[in-house]
Structures are given as C-alpha cells and as structure tokens.
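# My questions concern the predicted model and sequence given below.
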Amino acid sequence: MGNQMDKLSHLSYAEVPTVDRDGVDTEEGPRIGVSYIFSGDDDELEDGCAVDGTVKDPKQEEKQYDRRDEVECSVYNREECIYDKSSKCATLEVYSPENLLNKCKAGDLVEFVATGQYPHWAVYVGDFQVVHLHRAEVKNSFLTDASQGRRCRIANDFYRFKALGADMVVQNAMEQVGLKDRELSWRNPECFAAWCRFGKREFKMGGEIRIGKQPYRLKILMSDKHSHVLEFQSLEDVVMEKRRNDYLGRRAVQQELAAHFNTVNREPGAD
C-alpha cells in the first residue's frame, strides 16, 4: 500500500496546540492547513537553558540526545520539495563538537541538537569559529562554546536551495555580527544561518506577504506508511512550527496529533 496521508482541518490560532505562543534575494489544488504567526523568538529555550528555563553551566557534560525521538519531516513549496530531514534522504548522524571540526569547511551550516531543546543553527566561518543568532544578538563564537554541550552535525543538505559560494556565505554571516534586538531581520538562528547560506529573503521576518494563500506544506513523517500535513503562508511560519516539533520530540508530536484527530473525529454530543 502507498503512503497514507492525513490532513489537519483548518484551525484558528487559539485552537492550534502549542507549547508557548511567545516562544542575495530573488525570487495548486486546494489543501487544508494552518499558518502560525509567532510574537517572540525561541531563544529562551535554547543555548544554556533547560526546558524549564533554568540556566545551565556551559561547561557541563554532554546533553542527552536520542536519535529515535527526532521528528523527520519534509517541506514543499507547492509541488517542489525545498527541505528534507528524513533518514532516507539526509545524513542525520551527529558528532561531538571536537569531531565535527574535522569535517567542517568555511560556509557550512551546523545544527546543534539536544533532547527537549530547540535546535540551534550556526554558520562555520573557519578557524574553529561560528557566527550564530543567540539571545537576540548575532555573535561570533568558538564552535565548542556555541555547542553548549550538545551534539552537532553539518546541515548543508537539509534545504534544497542552491547555496551561495563559501566566501559569500562567510561574508553574509560576518557582516551581521553585532546586530541585536530591533536591528535583526531573523526570528530564530535557523532562519539566520539559512539566509547566510542561501541568500533568500523568505528566511527574513516579513520576507513574504501573507495574502491568504498557503503555498507551503510541512509533511511530518510518523512512520513508513503514515504522515501528517500542515500548510502555511510563509517559509518563516513553516520553520517556526518545524522547530517547535523538534523541541517536543517525536513521541510528543505523535500524541499531540492523535489527540487532535480524536477530537476532530468525535461525534457532536458524544461523551
């Protein structure tokens, strides 16, 4: 049998299950989904913080990471796959920061992962250093410091856009160092790092006009035969939801979707 694809009915923001509501530019068939507009960044649940927001020692031992609880997904812009994070199409192996240094080249994207945290993205600029958006400021840090005890991997191939030249990627990153707060054009470190590498305005805040159409689809892969699809008006919205799922983990996302479909399928008046 082919893949079975379930689709969520349209939800208002209040009905959408969430953890925390504050949390070089160029550029059919009806589907049902939802768009998110977030009012805040998710950095408070990122580097150096546990899920409850308590500050951790940056020199602590390696944080817990379980590959089996990682959410696999794909993103489509209309019919074109623009992002794929699945075991069939991407290298999901993770390394210690020290081991990753032997594999990184200037201009590479690095993703840091740990259980119960949003993934953190950075641009490797050479000399053991990365540029990343951290706590509403673009910073230049040593890769081992930016990792905050997390495992990491090269994330160049998740997005399927054509990359800029390595020199341009590094230049894009370095030119933003020191920007903070209202000077920023990116809502989270993934959007910042991806913009540096691909130069697409869609990764910036307000980079796309939301006009009612929902050209983006997030396909969450739950098993070999089952997936769930959400639709969004902008790539920025997709990234925010994708990152929320990464924070929750595979089991929690499965439970959330199961609870939603049980509610949708319940007959009116049923106990």
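Arrived safely, thanks for sending.

# from here on, contacts and neighbour counts on C-alpha atoms
Fine.

# what ranges do the strands span in this protein?
4-7, 72-77, 80-85, 109-113, 120-126, 129-133, 138-142, 151-154, 216-221, 226-232 (DSSP state E).

# Need those in a markdown table (columns: distance to Arg250 and mean neighbour count).
A markdown table is the format used below for those (distance: least, CA to CA, whole Å; neighbours: other CA atoms under 10 Å):
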| stretch | distance to Arg250 | mean neighbour count |
| --- | --- | --- |
| strand 4-7 | 17 | 13 |
| strand 72-77 | 8 | 21 |
| strand 80-85 | 13 | 17 |
| strand 109-113 | 14 | 25 |
| strand 120-126 | 18 | 28 |
| strand 129-133 | 26 | 27 |
| strand 138-142 | 30 | 20 |
| strand 151-154 | 18 | 24 |
| strand 216-221 | 10 | 24 |
| strand 226-232 | 12 | 21 |
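
# Can you lay out those strands as a markdown table showing distance to Arg244?
As requested, the strands of the chain are arranged in a markdown table below (distance: least, CA to CA, whole Å):
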| stretch | distance to Arg244 |
| --- | --- |
| strand 4-7 | 19 |
| strand 72-77 | 12 |
| strand 80-85 | 15 |
| strand 109-113 | 13 |
| strand 120-126 | 12 |
| strand 129-133 | 17 |
| strand 138-142 | 21 |
| strand 151-154 | 18 |
| strand 216-221 | 12 |
| strand 226-232 | 13 |
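
# those helices in the stretch 151-271 of the chain, which residues are they?
Under the criterion DSSP state H, counting those that start in this stretch, helices of the stretch 151-271 of the chain are mapped to 166-174, 189-198, 235-248, 250-265.

# so which of the ones you listed is the most packed in?
helix 189-198 (a mean of 26; mean count of other CA atoms under 10 Å).

# another structure for you, compare them:
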Amino acid sequence: MSSLEVQRHNQTVLKSLEQGDQVEFVRGLYSHWAVYVGDNEVVHLSGDDGARGSDMGHSFTISGVEFGKATVRRDNFWDVVGDSEVHKNNSKDEKLQHFKPSEIVRRALSKIGEVGYNLIFKNCEHFASWCRYNKEQSDQADGLLTGLAVGGTLVAAFGIAAWLKSGQKKDREKRSEY
C-alpha cells in the first residue's frame, strides 16, 4: 500500500475502534500492541525512546535482568502509528473471555508509569492481552520461542549428522591405513 492508502486505512480503523479494543501496529518483522482507551488515545508498553512504540529496542535481558526499559504510557493514536499499518485485533476473543470495555480501559490506565520489559515474558502484546483478558499472552513471543526451538533442533540434528559422518570418515581412514 502507498503511504496515502495506509493513512486512509488507519483512519478507517481508528473510526471503528471501541474502548478496550486491542490495536496492532504492524512494524514489519514484529507488531506493536496497544489498548484503545477512547478520544484517539492508546495505552501501551513502549520503549522509553519515544511514543512510536519502539519496544523492540529494549529487548536485551539476561536471566530476567533488564538492560534498557519500557514504560506503560498513554499516547495519541497518531503519535504511535507513525508509518505503520494498523489493525483492530481482538482475535484472542475466540478463545479467551474478555472484560467489559470500561474494565479493560481501567486496567490499562492503572498501569501507566509502570516500567519493565522482556521480549519473551513482558512485552507490549503481553500488556495489551493482560488488560483485555487478564492473561499475559504474546503470540509473537510464542512464535519466536517455537522458531528458536525448531531452529535449535535442526542445528543439533545437522551437527550430530556431521559429527557421525566425520566419525565414519575417520573409521574408513583408519581401516585404509592397515
């Protein structure tokens, strides 16, 4: 989509939002998540370097110790959207029971100023999900973990295969010495 088409799309999405809706800002390799609280405003867990929801810049943790941080903040929708394409995304409603809109908004506003971030356990999607469903869930983080597990398994399998092959080659070389 051209930037004008994205802007029109985002305007249409904004008009359709109701209090308590989860808002997904597609950033390319990842999405940033927020809760719509009304009056063109969202509450989100955002990197401290600006409203645009750059939480991925603060993902470095070792054993839960955070390096960099993010803060729950209330920002204007347009300040967060930047050049991202936006979607109303309450898809977890299919599996999870959600609060009434006023309760979702109350929960989101109650966390403003809270600091903390972890890519796998405490990201912006976890926050938005907690506000709406009382369950910190991130499909993105789960997908990342699955990808890492599959990738690690493949690396291990190829490593074992290479090790076995090199062992067979050494056995053949030893037999040929006699």
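Perfect, I can see it now. All values derive from a computational prediction rather than experimental measurement.

# returning to what we had before: how about the helices of the stretch 151-271 of the first structure, which one is nearest Gln148 of the first structure?
Between Gln148 of the first structure and the helices of the stretch 151-271 of the first structure, the shortest gap by CA to CA is with helix 189-198, which sits at 14.7 Å.

# Would you check the span in the second structure matched by the closest one?
Using TM-score structural alignment, helix 189-198 of the first structure corresponds to residues 124-133 of the second structure.

# Not counting its own residues, what contacts that stretch?
Identification of contacts with stretch 124-133 of the second structure by CA atoms under 8 Å, 6 or more residues apart in numbering yields 20-22, 32-35, 44-46, 55, 96-99, 104-105, 107-108, 135-140.

# do that again at 6 Å, thanks
Here stretch 124-133 of the second structure makes contact (CA atoms under 6 Å, 6 or more residues apart in numbering) with 33-35, 45, 98-99, 104, 107-108, 135-138.

# need the residues you listed in CSV with distance to Phe67 of the second structure, can you?
Shown next, in CSV, are these (distance: CA to CA, whole Å):
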residue, distance to Phe67 of the second structure
Trp33, 21
Ala34, 22
Val35, 25
Leu45, 16
His98, 32
Phe99, 33
Ile104, 29
Arg107, 26
Ala108, 24
Lys135, 25
Glu136, 21
Gln137, 22
Ser138, 21
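
# Could you find the closest non-adjacent residue to the aligned partner of Leu45 of the second structure in the first structure?
Counting by TM-score structural alignment, Leu45 of the second structure lines up with Leu133 in the first structure. Taking CA to CA, 6 or more residues apart in numbering as the measure, Leu133 of the first structure lies nearest to Pro189, with 4.8 Å between them; neighbours along the chain are not counted.

# Kindly report the same for Gly38 of the second structure.
Per CA to CA, 6+ apart, closest to Gly38 of the second structure is Gln19, 5.4 Å.

# Residue in the first structure paired with that neighbour?
With TM-score structural alignment as the criterion, Gln19 of the second structure lines up with Ala106 in the first structure.

# Test my guess that its match contacts Ala122.
No - if you go by CA atoms under 6 Å, Ala106 of the first structure and Ala122 don't touch, sitting 11.4 Å apart.

# so stretch 7-21 of the first structure corresponds to what in the second structure?
Counting by TM-score structural alignment, stretch 7-21 of the first structure has no counterpart in the second structure.

# who touches the residue mapped onto Gly113 of the second structure from the first structure in this structure?
Per TM-score structural alignment, the equivalent position to Gly113 of the second structure in the first structure is Gly178. Going by CA under 6 Å, 6+ apart, Gly178 of the first structure touches Val138.

# Quickly note the distance from Gly178 of the first structure to Asp167 of the first structure.
Counting by CA to CA, to the nearest Å, the gap between Gly178 of the first structure and Asp167 of the first structure amounts to 20 Å.

# Which residue comes closest to Val42 of the second structure once chain neighbours are left out?
On the basis of CA to CA, 6+ apart, the spatially nearest residue to Val42 of the second structure that is not a chain neighbour turns out to be Tyr36, at 4.4 Å.

# List the residues that contact that neighbour.
Under the criterion of CA under 6 Å, 6+ apart, the contact partners of Tyr36 of the second structure comprise 19-21, 42.
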